[in-house]
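Colleague: Give me a 3D structure for the following:
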Amino acid sequence: MLWPVGWSSPTAVNNPILKEILLSSNISEIACILVYCIVTPLLEETVYRGFLLTSLASTMKWQQAVIITSAIFSAAHFSGENSLQLFIIGCVLGCSYCWTGSLSSSIVIHSLYNALTLTITLLS
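Modeller: Model prediction:
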């Protein structure tokens, strides 16, 4: 897949532990997919968009709230090499939530993003 100059593709390919979990057994692969693609997006979107973004947007412009929550989202992942990528996906998720008024859209986008990351990790 081609990405704009300066952007990197979704990555977790440098995560040997994740790859080992994915390849160790069918049960661990299914559990990992469940956690990465369903549980994590539900929890993170509830916290970052449902609670934090909603709270901040009530005291400032929604665009400012999206930027702040995206920075927090990125920092909370403790991934220096992917921090810009995580900030950008945080902005996409935040805008999606603000535009639709529903967590469903950001949860679906987050799930698809995590599924893409898992696929790249598995295939690398």
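
Colleague: drop to CA atoms for contacts and neighbour counts, all remaining ones
Modeller: OK.

Colleague: Check the protein for its longest helix and report it.
Modeller: helix 103-123 (DSSP state H).

Colleague: other SSEs contacting it?
Modeller: In terms of contacts (3 or more C-alpha pairs under 8 Å, 6 or more residues apart in numbering; DSSP states H and E), helix 103-123 is packed against helix 16-24, helix 40-44, helix 83-100.

Colleague: one more to put side by side:
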Amino acid sequence: MIWKAWTPPKVRFFLWLAQQDRCWTADRLARRGLHHHPRCLLCDQAFETIHHIIIACPFTQQIWHEVLAWFRLPVGCPNQEDSLLDWWKPATQHPPPTAERDGIHHPAPTLDGMEAPQQLRV
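Modeller: You can find the predicted model right below:
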């Protein structure tokens, strides 16, 4: 599913790592007995897991909202009950009709070669 999405290879690779729970988040570092900051560094509200960072974090929710609006994608932000794959599958199944014409390649927060709107700049 991820490998057939209309996204750049590095986005597909990251999503595959996230799906496999292979990203170095606080929960994974803790399982390995490595020193870590246990709470999310973006919101400091919850234990840092890949699900929290990509879907549940309030900061991430705002980023998803801005990115999806900027790309004019007819997809809602992932909700806290969604798994990454449950949300990603319909979100990337078919690009919006104007995507190719407008040079939009993916609904992910990596803006390869495109100028990000001011509110998305970090």
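
Colleague: care to give me the TM-score?
Modeller: For this chain pair, the superposition-based TM-score is 0.31 by TM-score structural alignment, normalised by the length of the second structure; 73 aligned residues with a C-alpha RMSD of 5.2 Å.

Colleague: Residue 27 of the first structure: neighbouring residues, count only.
Modeller: 12 (other C-alpha atoms under 10 Å).

Colleague: For it, pull up the helix or strand it's in.
Modeller: Per DSSP states H and E, residue 27 of the first structure falls inside helix 26-34.

Colleague: Mind giving me the packing neighbours of that helix?
Modeller: Applying 3+ C-alpha pairs under 8 Å, 6+ apart, one finds that helix 26-34 of the first structure contacts helix 16-24.

Colleague: Return the set of buried residues in the helix it packs on.
Modeller: For helix 16-24 of the first structure, a neighbour-count test (16 or more other C-alpha atoms under 10 Å) marks 18, 19, 21, 22 as buried.

Colleague: just these now: which is nearest residue 62 of the first structure?
Modeller: Comparing the buried residues of helix 16-24 of the first structure against residue 62 of the first structure with C-alpha to C-alpha picks out residue 18 as the nearest, at 34.8 Å.

Colleague: For residue 94 of the first structure, see how far away the closest one is.
Modeller: The spacing between residue 18 of the first structure and residue 94 of the first structure, counted by C-alpha to C-alpha, to the nearest Å, is 27 Å.

Colleague: Could you pull up the residues touching residue 22 of the first structure?
Modeller: Going by C-alpha atoms under 8 Å, 6 or more residues apart in numbering, residue 22 of the first structure touches 28, 29, 32, 122.
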